[in-house]
Each structure stands twice: as structure tokens, then as C-alpha cells.
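In: I would like the atomic coordinates for the input below:
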Amino acid sequence: MCTANLGDVGDSPMFFPGFDKLTHTGFFFTLVVLYCNGIIRQQKPMAFSYKQAVLVTVFAIIFGGLIEILQLTIFTWRSADWSDLFADTLGTCMGIFSVMVTIGAIGYEKR
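Out: Take a look at the predicted model:
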């Protein structure tokens, strides 16, 4: 979706000025939560370490950076933007934070 050619859709009055940034944040939040869910479900017993959280965070931020590089060089109908990378990073951090809080709450409930 981050490389799709949307044409004049972005100029539609249905979208507000920061809609693109909100979309980047939401995509990366979802990516990180689902990726962490996959990691947790593959382990017996189910667990998620801080090391894994850091690796997922770094992976997602690098992935966002690669998307921006591709938009700059290959997908010429899109533009690379530092604020897009910031939105990707924000969504990544929000996703990791929500996973860690959820894991902590589940662990606290079991005690």
C-alpha cells in the first residue's frame, strides 16, 4: 500500500491534510502487532523478550526506511518524505508499546 499509485485520490476533499501520515502510522502499528503475535505464538511456552522487541523495532524502522528509498528511486509517482519515516517509526513504537503492555498485563493477571 505504501507504494500504490493513488493518482488524484490524495487530493480528494474526503481526506484531511495528515491522512497519509496517519495511514503510515496505522500500517506500521498493525505490522508490528501482527509480527509480534507471530513470534509469541511460535514459542513454547509463549513469551516475548526485550531483545525480540528491540529486533522487531529495528526491523520495522529499517523496513520503513527501505520503503522511503524505494519511493525516492523506483516508484516515481510517490515521494520520499522524512515525515513518512517518522510516522512509520511512531507506529512501530506504538505497536511495541502496546504489545509489551499487553504482555505485562497478562503476566500480572496470572499472578
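In: hey, let's count contacts and neighbours off CA atoms from now on
Out: OK.
In: and I106, how many residues sit next to it?
Out: 11 (other Cα atoms under 10 Å).
In: mind listing the helices in this protein by residue range?
Out: Using DSSP state H, the helices assigned to the chain run over residues 19-42, 50-73, 82-110.
In: I'd like to know which of those helices is closest to M1.
Out: helix 19-42 (8.8 Å; Cα to Cα).
In: Direction-wise, compare the closest one with helix 50-73 and give the angle.
Out: Between helix 19-42 and helix 50-73, the angle comes out at 140 degrees (axes from the mean of the first three to the mean of the last three Cα atoms, to 10 degrees).
In: Only the buried residues of helix 19-42, if you could.
Out: Residues 20-21, 23-29, 31-33, 36, 40 are the ones in helix 19-42 that count as buried (16 or more other Cα atoms under 10 Å).
In: tell me the angle that helix makes with helix 82-110.
Out: Angle, helix 19-42 to helix 82-110, by the same axes, to 10 degrees: 40 degrees.
In: Show residues contacting helix 19-42.
Out: Helix 19-42 is contacted from outside by 2, 46-48, 53, 56-57, 60, 83-84, 87-96, 98-99, using Cα atoms under 8 Å, 6 or more residues apart in numbering.
In: Please provide the structure for the following sequence as well, for comparison with the first:
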Amino acid sequence: MLAKTYRLIVKYKNSLMWALVILILCGMPPSGLPTIKIPGIDKMVHFGLFAVFALLLISEMNYQRFQLTVKNRHKWVGFIVASIYGGLIELTQLYLFTSRGAEWADFFADILGAAVAVLVYPYINKTLKGYI
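Out: Model prediction:
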């Protein structure tokens, strides 16, 4: 059991580290974040965070990446896991990190970022010749 858990952690180390980065950034009090006066910047940040998360998940599941191909189930799992994590982040902002506010728009930005990652992964994989 411990060996299997260790193998999973090693296999998905990049995704897990990125998930931790997302949790830290989304849990920080607003006073700890830089103030940027660009309308919608927080939605763009959510989009980018979850696009990268989904790309990492798909890449780490895709054992065929050096053949420059990806199975649809890997794309679906990456999308679903990133979307559920986005929902969990919003719930933690609502109930745990009370200095932060949960927003439906953030959740939709998370889902959209994951969806775009699914769509662009095959092209990125081919362009980078299987290194992602």
C-alpha cells in the first residue's frame, strides 16, 4: 500500500505540486496578494492556473506522449479532476478561507481553463515532441 502510494506521488508530482500552489494562492488573504487594477484579472489567473493543472494531469497520465498521441480518457480525466478541484477550491474559499470569497465566475474560469487545456494538449504535445 505504501509503495503504491509512493509511486502515485512520484508519477503525479508535478500535478500535486501545482495543486498545492493553487491552494496556497487561492487561500491567501487578499492583503497578501499584489493589487492589480485590470478588470477580470482574477478570472484570467484562475483560467491560467487550471489550464496548467489540467495540462500537467494529462501529461502525467499520458504514457503515449512520446508517440505524440493521447487517449481521450486521459483528456477527460484531466478535465474532470481539474474541474472538481476548482469547485473544491471555491468551497474552501467559502467555508475555510473566510477572508476570501467564493465566486461562480471563478469556478467557470477554472472549468474553461481545464477545457482549453484538453483542446490544446495534442498540439502542445506534438509541438514539444512529447516532452509534455
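In: Mind checking which of the contacts of helix 19-42 of the first structure are buried?
Out: Buried among the contacts of helix 19-42 of the first structure by 16+ other Cα under 10 Å: 2, 48, 53, 56-57, 60, 84, 87-96, 99.
In: Give me the neighbour count for the equivalent of G64 of the first structure over in the second structure.
Out: Matched across to the second structure, G64 of the first structure falls on G86, judged by TM-score structural alignment. Residues near G86 of the second structure, counting by other Cα under 10 Å, number 25.
In: G86 of the second structure contacts E103, doesn't it?
Out: No: the pair G86 of the second structure / E103 is not scored as a contact, 10.9 Å apart, by Cα atoms under 8 Å.
In: can you tell me which residue is nearest the centre of the first structure?
Out: F28 (1.4 Å; Cα atoms, centre = their mean).
In: That one pairs with which position in the second structure?
Out: So F28 of the first structure corresponds to F50, using TM-score structural alignment.
In: and A53 of the first structure, how far is that from A4 of the first structure?
Out: From A53 of the first structure across to A4 of the first structure, the span is 29 Å (Cα to Cα, to the nearest Å).
In: C36 of the first structure now?
Out: 26 Å.
In: Then I61 of the first structure?
Out: From I61 of the first structure to A4 of the first structure the distance is 20 Å (Cα to Cα).
In: Quick one: distance of stretch 39-49 of the first structure to the chain centre.
Out: 20 Å (Cα atoms, centre = their mean, to the nearest Å).
In: Ok, stretch 74-83 of the second structure next?
Out: With Cα atoms, centre = their mean, you get 9 Å for stretch 74-83 of the second structure.
In: Now for the closest residue to T25 of the first structure other than its chain neighbours: which residues touch it?
Out: Spatial nearest neighbour of T25 of the first structure, excluding adjacent residues (Cα to Cα, 6 or more residues apart in numbering): G91 at 4.1 Å. Shown here is G91 of the first structure, whose contacts under the criterion Cα under 8 Å, 6+ apart are H24, T25, G26, F27, F28, F29.
In: Those residues: which two are farthest apart?
Out: Top of the distance list for the contacts of G91 of the first structure (Cα to Cα): H24 and F29, 8.5 Å.
In: Kindly state which residue of the second structure is aligned to N5 of the first structure.
Out: In the second structure, N5 of the first structure lands on P29 (TM-score structural alignment).
In: And its match, how far from L23 of the second structure?
Out: Taken as Cα to Cα, the span from P29 of the second structure to L23 of the second structure is 12 Å.
In: Which of these two has more residues huddled nearby?
Out: Neighbour count, other Cα under 10 Å: between P29 of the second structure and L23, L23 has more, with 17 against 14.
In: Wait, that one touches I89, no?
Out: Yes: with contact defined as Cα under 8 Å, L23 of the second structure counts as touching I89 (6.9 Å).
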